[in-house]
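S.K.: Predicted coordinates and the sequence they were generated for:
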Amino acid sequence: MSDLDPARVAALALLGDVLEGQRLLSEVLGPRLDALAPPDRARAQRLAVGTLRWMDRADRALGPFVRMKPWPEIHNILRLAIFEIYEGGTPAHAAVAAAVDLARATDRGAGQAGMVNGVLRNVERAGGWQALPLPRLPKWLRKPLLKTYGKEVVAAMEAAFADGAPVDLSVKDDPAGWAERLGGTVLPTGSVRLDMPGQISALPGFADGAWWVQDAAAAVPARALGDVAGARVLDMCAAPGGKTLQLAAAGAQVTALDLSEARMARVGENLARCGLAAEIVVADALDYAAAPFDAVLLDAPCSATGTLRRHPDLPRAKAAQDFAPLIALQARLLDRALTLVKPGGRVVFCTCSLLPEEGEAQVDAALARHPGLVLDRDALQVDGIDPAWIGAQGLRLRPDYWADAGGMDGFFVAAFRAP
């Protein structure tokens, strides 16, 4: 494939890694893209992410013109071309020609290139792309979400997933000033949402550490700890570090704890860039011991189903059975967090998940395991949060909230007072 467009070749390989290899993009981006020039790296990732995002609609467009399911690599070539034509801004003739070249270079290419050309031409002649339903989630995820939220809410979530995610910033101070300077708006919770971000590291304020990238929903849990100035706070499972930066900027004496040395190195780099300080500890949170903290923030490992706006590979690479160990780990980590906080101290538990097993059910189970543990729902009434979003067990944030402003990640947040 040496004469082919390297970005398309890499994008096709990434699609195979996710759809056939059942691997997340985060696991394969480096090996697949490191040899490419920076513009090709960016384009390959954009093509792969976009194709995964619109795959369900692409398959619907292909359906009338494909009598038998194509070989996986050929199927992905067709999906990639359809994304390029209808959502990627590539002229149809260029996308079709590139798809034919990709097909010819596959192991079965001699017999498939003509089919690829014919099918794509038929799809183009048929039209009606915009009339097709928005991409639906895979059944393994859509079914439990329908049971939990109902058809209308899930449809609104799927619309948010199709739109993708804007770039949000947490700023040290003066959100309105930074929104004006960078071109964006201040969200009700105080985050700054950019209109046209471009290259993040080239924006004013990045090198000076005036702000960091953090989805607006992800910035809410740290605020549920209240005034932390001078308090000893443990950020448990801290990487990638946005909440550590928040807490440090609010004046807390932060200990950032995580198992990943590589990810914690990035946390250290961001702390240095932002002129903030925190103790960094690389250790297993289940084994970590220290003098009791005033407060603990636990953003537990989870299914990440609330982040599908930016990670459309996740529901294609994972399945429901993959999450049972994570759910068990969340309970163990919450139990551990309660041993690391002073009596009466606050523990905030959160997951970027839409599944109640990783949110409301964890709260009910924790209350049953720990007599004297108290929910502090008042702590969740932070600025910009609609009180209607706070349920009996905690705060439920959904991708379809703030739909007119670009949505938010899905999160569940609970605040406890330790016995």
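M.R.: Thanks, I have it.

S.K.: okay, CA-based contacts and neighbour counts for the rest of this
M.R.: OK.

S.K.: does residue 298 sit in a helix or strand, and which one?
M.R.: According to DSSP states H and E, residue 298 maps onto strand 293-299.

S.K.: Could you tell me which residues within that strand count as buried?
M.R.: Buried residues in strand 293-299, counted by 16 or more other CA atoms under 10 Å: 293, 294, 295, 296, 297, 298, 299.

S.K.: And stretch 58-76, by the same measure?
M.R.: Quick answer for stretch 58-76 (16+ other CA under 10 Å): 58, 59, 61, 62, 65, 73, 74, 75, 76.

S.K.: Export those as JSON lines, with columns for distance to residue 321.
M.R.: Shown next, in JSON lines, are these (distance: CA to CA, whole Å):
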{"residue": "58", "distance to residue 321": "27"}
{"residue": "59", "distance to residue 321": "25"}
{"residue": "61", "distance to residue 321": "30"}
{"residue": "62", "distance to residue 321": "30"}
{"residue": "65", "distance to residue 321": "34"}
{"residue": "73", "distance to residue 321": "26"}
{"residue": "74", "distance to residue 321": "29"}
{"residue": "75", "distance to residue 321": "26"}
{"residue": "76", "distance to residue 321": "25"}
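
S.K.: Show me these that map onto helices.
M.R.: By the criterion of DSSP state H, membership of those in helices covers 58, 59, 61, 62, 73, 74, 75, 76.

S.K.: Check these and tell me the two furthest apart.
M.R.: Pairwise distances across these peak at 17.5 Å for 61 and 73 (criterion: CA to CA).

S.K.: Enumerate every residue touching the closest residue to residue 90 other than its chain neighbours.
M.R.: Once flanking residues are discounted, residue 90 sits nearest to residue 84: 5.2 Å by CA to CA, 6 or more residues apart in numbering. Contacts for residue 84 (CA atoms under 8 Å, 6 or more residues apart in numbering) come out as 47, 90, 91, 92, 95.

S.K.: Presented hereafter is structure B, for comparison with structure A:
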Amino acid sequence: MSPQDPPNPGNPAPEKSAPERADAAAGPTSAAPSSGGDGSPLVSARSISLDLLDAIFRRRKPLDEALAEHAELDKLAPRDRQFVRALVTTTLRHMGQIDHALGQCLEKPLPARALLVRNILRLGAAQIMFLATAPHAAVDTMVTLAATRGETAFKGLINAVLRRIARDPQAFLAAAPAGAVSLPDWLWQSWVKAYGVAKATQIATAHLYEPPLDFCCRRPAEAEYWAGQLHARLMPLAGTLRRPVASEGGDRLHQRVEDLPGYAEGAWWVQDMAAQIPARLLGNVAGQRVIDLCAAPGGKTAQLAAAGAQVTALDRSRPRLARVKENLERLKLHAELEVADAALWHGGRDFDAVLLDAPCSATGTIRRHPDVAWLKDPRDLPKLTGTQDRLLDKAISLLRPGGTLIYCTCSLQPEEGPLRIEAALARHAGMKRDRVHTEEVGGLFELISPAGDFRSLPSHLAAEGGLDGFYAARLLKAG
């Protein structure tokens, strides 16, 4: 399952950093960690941040996993934990710009073995350029951190580079606008090819913002009431609410999701507006037998169950499916859950509808998961597209004649979207594309591709906070 929904549809781990302006000049002045008399929490929070970057770039571990596995993180005060998340996500979100600035300050590239030093420099630059940390605090703690990690030989270099950036951070930002500089080259080139330079730049710019929090109401008729309770606004898609990162006065909305009104009652779950659309494309599913393949984290399973479908939900991961079960219980919804590899499952057939949210590169979720941009590689795509083809074939075999299949991914890569559908239609003569209509996507005609599929970009609805990048196609089986 692609990670477009939060890890837990009712209890995500939203980023804690302050809203970042498109010019990347603003950041949270209140996010600095607390400090004891000897300043040790300052260093320990940054040390944990360095561990997390090391897990991502040396061990290729997703940030959410690295956060969950770090034994020292829970020992920090809540404010310091927030600072760690803010520092790491800000560094990842702006890493292309940060590396560009570092490249201007280094007379020669750092050796490959100096990854730890490079990550220390990245953390220091992120504090100076984006988090409004006092320059002396950012520089001194990074120099101290280098010493504690056995990189004493680089203390002078770290001090000199960070002080140079601190003298005029805006100049370094101006030299690295959003676009080709702010993304891995392969990703930038692929988006330019697929969408053109202008749209690719808009997508890259959208990634500089911390995304808002979207809610899917269990009862759409109650959306207006919960909008008032949650300080959220109604979105074009019926029953969808959006809670901004900050209030109109600019104050951060720090409240935990579990403490928000309606959580305990199971009135809503967290799910990006774009991620809500694929399940809605099945239309009225009340009383129908629907199978959700690769179901975790469960937002779409909840949608189908709330709409009255008889839902069977599969996922390979037992722990992830257990969290789906917990959330369905909170939401007072029911689905038949089964731990299984969807491609190998033989538990039934002739379903009225199949929803396949296939494993993918997740490049449409970079604004929520900025580590994705730096963890993925073009060499990942052949394996992923092979899996997507196998799952599509399986999904078609489970569908009754006359049934409906929704294929979707949270990827911006055409190889994982329309090209997979064209290949599937070529393999299966009995399947045909069913065009998506404007009213099915909240009246937003720009979300429909020329071929009639659903395609959202992070730059869509930019003034309202953007959308996750999503693709979905609807296919009908003959008969």
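M.R.: Yes, it's here. Bear in mind that the values here come from a model prediction, so they are computed numbers and not experimental data.

S.K.: how much does the strand holding residue 298 of the first structure stray from the second structure?
M.R.: Average distance, strand 293-299 of the first structure versus aligned residues of the second structure after superposition (mean CA distance after the TM-score superposition for the first structure): 0.7 Å.

S.K.: Which elements pack onto that strand?
M.R.: Contact partners of strand 293-299 of the first structure among helices and strands, from 3 or more CA pairs under 8 Å, 6 or more residues apart in numbering; DSSP states H and E: strand 232-236, helix 324-339, strand 341-351.

S.K.: Go through the ones you listed and name the closest to residue 289 of the first structure.
M.R.: So among those, helix 324-339 is nearest, using CA to CA, at 9.0 Å.

S.K.: Just tell me the aligned range of that closest one in the second structure.
M.R.: The aligned range for helix 324-339 of the first structure in the second structure is 382-397, by TM-score structural alignment.

S.K.: Show me which residues of that stretch are buried.
M.R.: Buried residues in stretch 382-397 of the second structure, counted by 16+ other CA under 10 Å: 384, 385, 387, 388, 389, 391, 392, 394, 395, 396.

S.K.: The first one reaches residue 377, doesn't it?
M.R.: Same thing as residue 384 of the second structure. No. Taking contacts as CA atoms under 8 Å, residue 384 of the second structure lies outside contact range of residue 377: 11.3 Å.

S.K.: Need the residues touching each of the two.
M.R.: Common neighbours of residue 384 of the second structure and residue 377, counting by CA under 8 Å, 6+ apart, are absent.

S.K.: Tell me where the stretch 151-300 of the first structure has helices.
M.R.: Ranges of helices within the stretch 151-300 of the first structure are 151-163, 175-182, 220-223, 242-249, 261-273, based on DSSP state H, counting those that start in this stretch.

S.K.: Just tell me which of these ends up closest to residue 369 of the first structure.
M.R.: That would be helix 220-223 among the helices of the stretch 151-300 of the first structure, by CA to CA, at 22.9 Å.

S.K.: Quick one: list the elements packing against the closest one.
M.R.: Counting contacts by 3+ CA pairs under 8 Å, 6+ apart, helix 220-223 of the first structure packs against helix 242-249, strand 341-351.

S.K.: Now with 7 Å, please.
M.R.: Judged by 3 or more CA pairs under 7 Å, 6 or more residues apart in numbering; DSSP states H and E, the packing partners of helix 220-223 of the first structure are helix 242-249.

S.K.: Map residue 409 of the second structure across to the first structure for me.
M.R.: Match for residue 409 of the second structure (TM-score structural alignment): residue 351.

S.K.: cool, and residue 174 of the second structure?
M.R.: That one, residue 174 of the second structure, aligns with residue 131 by TM-score structural alignment.

S.K.: try residue 233 of the second structure
M.R.: Checking TM-score structural alignment: residue 233 of the second structure goes with residue 185.

S.K.: Wait, that match touches residue 179, no?
M.R.: Yes. Residue 185 of the first structure lies in contact with residue 179 (CA atoms under 7 Å); the separation is 5.3 Å.

S.K.: what is in contact with these two at once?
M.R.: residue 192 (CA atoms under 7 Å, 6 or more residues apart in numbering).

S.K.: Could you save the buried residues of stretch 382-397 of the second structure as JSON lines and add columns showing distance to residue 299 of the second structure?
M.R.: Output for these, formatted as JSON lines (distance: CA to CA, whole Å):
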{"residue": "384", "distance to residue 299 of the second structure": "22"}
{"residue": "385", "distance to residue 299 of the second structure": "23"}
{"residue": "387", "distance to residue 299 of the second structure": "22"}
{"residue": "388", "distance to residue 299 of the second structure": "20"}
{"residue": "389", "distance to residue 299 of the second structure": "23"}
{"residue": "391", "distance to residue 299 of the second structure": "20"}
{"residue": "392", "distance to residue 299 of the second structure": "20"}
{"residue": "394", "distance to residue 299 of the second structure": "22"}
{"residue": "395", "distance to residue 299 of the second structure": "19"}
{"residue": "396", "distance to residue 299 of the second structure": "22"}
